[in-house]
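Visitor: pasting a predicted model and its sequence here:
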Amino acid sequence: MSILKIARMGHPVLLRRADPVEDPTDPEIRRLIADMAETMQDAGGIGLAAPQVHVPLRLFVWREPEGGVGCLANPELAPLGEAEESAWEGCLSIPGLRGCVSRPARIRFRGLDAEGAPVEGEAEGMLARVMQHEADHLDGVLYPMRMRDHSLFGFTEELARTAGSTGR
């Protein structure tokens, strides 16, 4: 496995719609998934989309709560209900910055797993947020594009320093 270079905001690969994964069981795709998982863990992330490692394919990985890694190829996500939640997000492609983003609280997802088998389910909380954040990367969307209030956007260390005084 290898640690891959992470594309940073401004790179064109992050602004285009990614292509479908033809065969998740292809050895090259399996190697990509393993390398993405290792890269995500090395960088301290909780999710990583293929475009973030300069590969314009519809694929992302995330860190499971119990320590494993989930993978979804060609994902389709849909909100469940009207409820939204706002929370602070960061991104390995936008290092050192955080912003408050509103997203649907619950989603339905489907796609293919790393074995090429169809998967579907529902997610809420952090998993729903991570899946939506990573799926946005597959459509060329970065989290600042989703922000409604850019006064809630800044450098992580400044936000941590001022959080107590601003009530945010």
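Guide: Alright, I've got the coordinates. Residues are numbered from 1 along each chain as shown.
Visitor: use CA for all of it now, contacts and neighbours both
Guide: Noted.
Visitor: helix or strand for the residue nearest the centre of the chain, which one?
Guide: Taking C-alpha atoms, centre = their mean, the centroid of the chain lies closest to Glu134, which sits 2.3 Å from it. For Glu134, the host element (DSSP states H and E) is helix 125-138.
Visitor: ok, second structure coming up, stack it against the first:
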Amino acid sequence: MPVRTIIRYPDPLLRARCLPVAHFDAPLHQLADDLLDTMRAAPGVGITAAHVGELQRLFVIELTPGDVRVYVNPDITWLSEETADHVEGSVSMPGSTETVRRPATVRFRYQDLRGEIHEEEAEGFFATCIQHEIDQLDGIFWLQRLSRLKRERLVKKWEKTKI
């Protein structure tokens, strides 16, 4: 599977809302495989189709080696009131990280690569990753979850050191 080029911040595609996947076919499976290889090469723990310029509601995560999860057309259905802080970053902004506060637990619905519908609950870092990647599919780059001061400081640093 080829490793695809990851678009870099501040590319406007990172702010675009992804379209629902309608065809659960060989090209979708190939894109999921490419995303996994691209994420591992980056390296990262999650990547969306938007990160490689494909505006489709698809992402892949691998929080522990070998535990690959593919989510198609995901949507959050419930967020806890309890929050948690986790350090986040992006394959589109390598080397830049900051602490983000998000709901500690989420429920979400998604389809697998066959189009079958599933519902799951996630907590902790898993919940953070799900929210982070679904935000990206909705055109919300993770920097938008930071305070203005933290965001400006991080962007300034990124502009000086970007790869």
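Guide: On my side now, so go ahead. None of the values given here were measured: they were computed from a predicted structure.
Visitor: where does the TM-score land?
Guide: Here the superposed chains carry a TM-score of 0.88, computed using TM-score structural alignment, normalised by the length of the second structure; 155 aligned residues with a C-alpha RMSD of 1.8 Å.
Visitor: before we move on, back to that, mean shift of the helix holding Glu134 of the first structure relative to the second structure?
Guide: By mean C-alpha distance after the TM-score superposition for the first structure, the fitted helix 125-138 of the first structure averages 0.7 Å away from its aligned residues in the second structure.
Visitor: for the following helix or strand past that helix, give me every contacting residue.
Guide: Using DSSP H and E, the helix or strand that follows helix 125-138 of the first structure towards the C-terminus is strand 153-155. Here strand 153-155 of the first structure makes contact (C-alpha atoms under 8 Å, 6 or more residues apart in numbering) with 96-100, 144.
Visitor: buried ones in the helix holding Glu134 of the first structure?
Guide: Residues 127-138 are the ones in helix 125-138 of the first structure that count as buried (16 or more other C-alpha atoms under 10 Å).
Visitor: does Trp156 of the first structure touch Arg98 like I think?
Guide: No Trp there; residue 156 of the first structure is Thr. Yes: using C-alpha atoms under 8 Å, Thr156 of the first structure is in contact with Arg98, at 5.7 Å.
Visitor: how about the contacts made by Pro24 of the first structure?
Guide: By C-alpha under 8 Å, 6+ apart, the residues touching Pro24 of the first structure are 30, 73, 112-116.
Visitor: counting residues, which helix of the second structure comes out longest?
Guide: helix 26-41 (DSSP state H).
Visitor: could you list the residues in contact with that helix?
Guide: By C-alpha under 8 Å, 6+ apart, the residues outside helix 26-41 of the second structure that reach it are 1-6, 45-49, 58-61, 70, 91, 113.
Visitor: beyond that helix, next helix or strand please.
Guide: strand 46-48.
Visitor: mean shift of that following strand relative to the first structure?
Guide: Compared with the first structure after fitting, strand 46-48 of the second structure has a mean deviation of 0.4 Å; criterion: mean C-alpha distance after the TM-score superposition for the first structure.
Visitor: by contact count, what packs against that strand?
Guide: On a contact count with 3 or more C-alpha pairs under 8 Å, 6 or more residues apart in numbering; DSSP states H and E, strand 46-48 of the second structure meets helix 26-41, strand 58-62, helix 124-137.
Visitor: let's have those in JSON lines, adding distance to Ser80 of the second structure.
Guide: Conversion of these to JSON lines gives the following (distance: least, C-alpha to C-alpha, whole Å):
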{"stretch": "helix 26-41", "distance to Ser80 of the second structure": "29"}
{"stretch": "strand 58-62", "distance to Ser80 of the second structure": "22"}
{"stretch": "helix 124-137", "distance to Ser80 of the second structure": "10"}
